[in-house]
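Visitor: A predicted structure for the sequence below; I have some questions about it.
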Amino acid sequence: MRIIRFLNENNLPTLAVLTDADQVYQLRFANFIELVQKADQQNTTPFVLVQSVIQESAPLNADFDDLHLLVPIEAPEVWASGVTYERSKDARNYESTGGKLDVTTFYDKVYDAERPEIFFKSTSARTVGPNDSVYLRSDSHWQIPEPELGVVINKEGKILGYTIGNDMSSRDIEGENPLYLPQAKIWKNSCAIGPAIRLVETVEDPYKFEIVCRIFRNGEKVVEGSASTGQLKRKLDELVSYLVRDNVIFDGTVLLTGTCIIPPNEFTLEDGDRIEIEIPGIGVLNNPVKAQAPVMQNVG
């Protein structure tokens, strides 16, 4: 059972539930957090509340594939975890050493450390949803998507559901100097989430999600990779616990949990590419890639 947002016939954002049979039922809530808060007030769960809506109403006369989908939640903040998979550690080492994988770096240390790497990724203004364009950074020449499982949490750090995230990354900027990480991760339209939120009550084991990433260029598939959340080095609750530690977190915050799918080292995204990230049970997050015009510098 998944929560989605779409534009209705009056061009207004609408919250709905998408069943596993791809039937769409409108929900009378302004957003996902209002649904969660209403369930708390009634001492029940969002899943039970949504089930009652399904039992008491008819599905919309709409094909899910024809809906104009929006981000399932306008997350006030998106955070991300790094080096949570061994493949990610190897990729970061490659970037920072120029391909010398036999050199021990701080990425090796954080992979084995007690404290995970967690960094700020995005705000609602920088985050796009399904079928919206993600942007390339104009001063980077080595950019990739990072397909990730995202957890949606409340301000206490309780996991409410799961979504798909694309943590766009500039490998050359991060590899040049680790202090450049914010610039390698944060820019306009550098984060995408969606297309839905899978309610936590409907997921028996979050470590059995399969993640698939496909990249298309001129209509041809040029990259494809897959991974499982079972390969995560750290548990989801552990990552969340460090995020909320001595921190102020807002209802609807999304934490991306790291990537295990890295395109070949010689690959970089180009204007006009299309990124497709699929997690069965959640959906497919599809985003075209768009180049930004270089920023003119004032050298006067």
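Guide: Yep, it's here.

Visitor: Please count neighbours and contacts with C-alpha atoms only from this point.
Guide: OK.

Visitor: Please enumerate the strands of the stretch 1-150 of the chain.
Guide: Assigned by DSSP state E, counting those that start in this stretch, the strands in the stretch 1-150 of the chain fall at 2-7, 13-18, 24-26, 68-70, 77-82, 117-123, 127-128, 134-136, 143-144, 147-153.

Visitor: ok now do Thr105, which residues does it touch?
Guide: Residues in contact with Thr105 (CA atoms under 8 Å, 6 or more residues apart in numbering) are Asn93.

Visitor: From Asp90, how far out is it?
Guide: 10 Å (CA to CA, to the nearest Å).

Visitor: contacting residues around Pro263?
Guide: Ile144, Val223, Glu224, Gly225.

Visitor: can I assume Val83 is in contact with Lys89?
Guide: Yes: Val83 lies in contact with Lys89 (CA atoms under 8 Å); the separation is 5.0 Å.

Visitor: what residues are shared contacts of these two?
Guide: Tyr107, Tyr111.

Visitor: which of these two has more neighbours?
Guide: Per other CA atoms under 10 Å, whichever of Val83 and Lys89 has more neighbours is Val83, with 27 against 21.

Visitor: show me what contacts that one?
Guide: Neighbouring residues of Val83 by CA under 8 Å, 6+ apart: Lys89, Arg92, Tyr107, Val110, Tyr111, Pro116, Glu117, Gly258, Thr259.

Visitor: dropping in the other structure now:
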Amino acid sequence: MRIIRFEEKQSQNPVLAAVTEENKVYSLPYSSFLEVIEVAKTKDVRPVDLVNEIITQSVPLTESFDELKLLVPVEAPEVWAAGVTYQKSKEARNYEATNGKLDATTFYDKVYDAERPEIFFKSTKERTIGPSGDLFLRSDSNWQIPEPELGLVLGSEGEILGYTIGNDMSCRDIEGENPLYLPQAKLWARSCSIGPAILLAETVEDPYQFEITCKIYRNEELVVEGSASTNQLKRKFDELASFLRKDNIVFPGTVLLTGTCIVPPNEFTLDDGDQIEIEISNIGKLINPVKSQVAQVAK
């Protein structure tokens, strides 16, 4: 069962809805994903059972899922991200930090094997966009890529409420120049997107079997394609969430991105007009165009 938000055509107001495995869409009488969680807790039922009860007494929307103008499925007050959680990510970070010396070892090797994972602040709800929204390129970077990741939607205790898709945009040249530049390499306006849906956690039998694909199009031509699985992840999701909540406040609806295993070729950088498509099995496809802020100003 997936939870989405979309913009109602007539009123342009946000609507919360559930999407079944058959892709039928049912409006829900709640204002947000977190309200679903709270009502289910009050009634002492699982969120999926609450939603199923509503669906059995409702009729699906006449519009299909593909016709809806989707919004971020949850307005995450904060988005955090974990780094170097896959072998591929470790190799890419080493390449950036050593000017292409593939056999060199760095602090990225240390954090990959360390007890403590790398977790960094990525975004706020004001900086985060949803499906079809424009992602911005950073104006002072010449080497930028998307990072397709599975996102954990967390409760106030750091518990995993659901799974979504995240795009952790990254400036490889800025991070490679100096690790202290990580916040600038990761966080700027419209540098993060999440969506298109939240897959309820209790409906997932094995979260380490998600298949992830990423495609990048330029002038409608496929220029980058990669795939991975969460079974390649070095760390467990509960482990990552536990380090985020350690001596910290976790606001309900916080999203924790869990790292990437898909890295474009080292000679590739995003350009104005590119389109990024990230798909994760059973969750959906997150599509975002890319815009250069420099190009927008020039126009």
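Guide: Yes, it's here. In this text the structure is predicted, and so the values were computed from the model without any measurement.

Visitor: count of residues packed around Asn11 of the first structure?
Guide: 9.

Visitor: Quick check: the gap between Pro207 of the second structure and Leu199 of the second structure.
Guide: 11 Å.

Visitor: ok, those two, which is more surrounded?
Guide: Neighbours were tallied for Pro207 of the second structure and for Leu199 using other CA under 10 Å; the higher tally belongs to Leu199 (25 against 16).

Visitor: most surrounded residue in the contacts of Val83 of the first structure?
Guide: Ranked by neighbours (other CA under 10 Å), the contacts of Val83 of the first structure are led by Thr259, which has 30 neighbours.

Visitor: Name the SS class of it, please.
Guide: coil (DSSP: H, G, I helix; E, B strand; the rest coil).

Visitor: That one against Glu146, yeah?
Guide: Yes: using CA under 8 Å, Thr259 of the first structure makes contact with Glu146 at a distance of 5.7 Å.

Visitor: which SS class is Ala227 of the first structure?
Guide: strand.

Visitor: so it sits right up against Gly258, yeah?
Guide: No: Ala227 of the first structure is beyond contact range of Gly258, at 11.4 Å (criterion: CA under 8 Å).

Visitor: any chance you could map the helices in the stretch 51-200 of the second structure?
Guide: Assignment of helices within the stretch 51-200 of the second structure using DSSP state H, counting those that start in this stretch yields the ranges 87-97, 107-113, 172-177, 182-186.

Visitor: what's the third one packed up against?
Guide: What that stands for is helix 172-177 of the second structure. helix 87-97, strand 144-145, helix 182-186 (3 or more CA pairs under 8 Å, 6 or more residues apart in numbering; DSSP states H and E).

Visitor: Let me have these in TSV, adding distance to Glu267 of the second structure as columns.
Guide: Formatted as TSV, those follow (distance: least, CA to CA, whole Å):
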stretch	distance to Glu267 of the second structure
helix 87-97	12
strand 144-145	10
helix 182-186	18
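
Visitor: for the ones you listed, which one sits closest to Glu78 of the second structure?
Guide: With CA to CA as the measure, helix 182-186 is the member of these nearest Glu78 of the second structure (13.9 Å).

Visitor: quick one: that closest one to the first structure mean distance?
Guide: By mean CA distance after the TM-score superposition for the first structure, the fitted helix 182-186 of the second structure averages 0.1 Å away from its aligned residues in the first structure.

Visitor: what residues does that helix touch?
Guide: Against helix 182-186 of the second structure from outside (CA under 8 Å, 6+ apart): Phe121, Lys122, Asp168, Met169, Ser170, Cys171, Arg172, Ile174, Glu175.

Visitor: Columns distance to Trp188 of the second structure and neighbour count on top of the residues you listed, output as CSV?
Guide: Shown next, in CSV, are the contacts of helix 182-186 of the second structure (distance: CA to CA, whole Å; neighbours: other CA atoms under 10 Å):
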residue, distance to Trp188 of the second structure, neighbour count
Phe121, 11, 16
Lys122, 9, 25
Asp168, 11, 25
Met169, 9, 24
Ser170, 10, 25
Cys171, 11, 24
Arg172, 14, 23
Ile174, 13, 23
Glu175, 14, 19
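
Visitor: quick check, nearest of these to Arg2 of the second structure?
Guide: The shortest gap between Arg2 of the second structure and any of those belongs to Asp168, at 21.8 Å (CA to CA).
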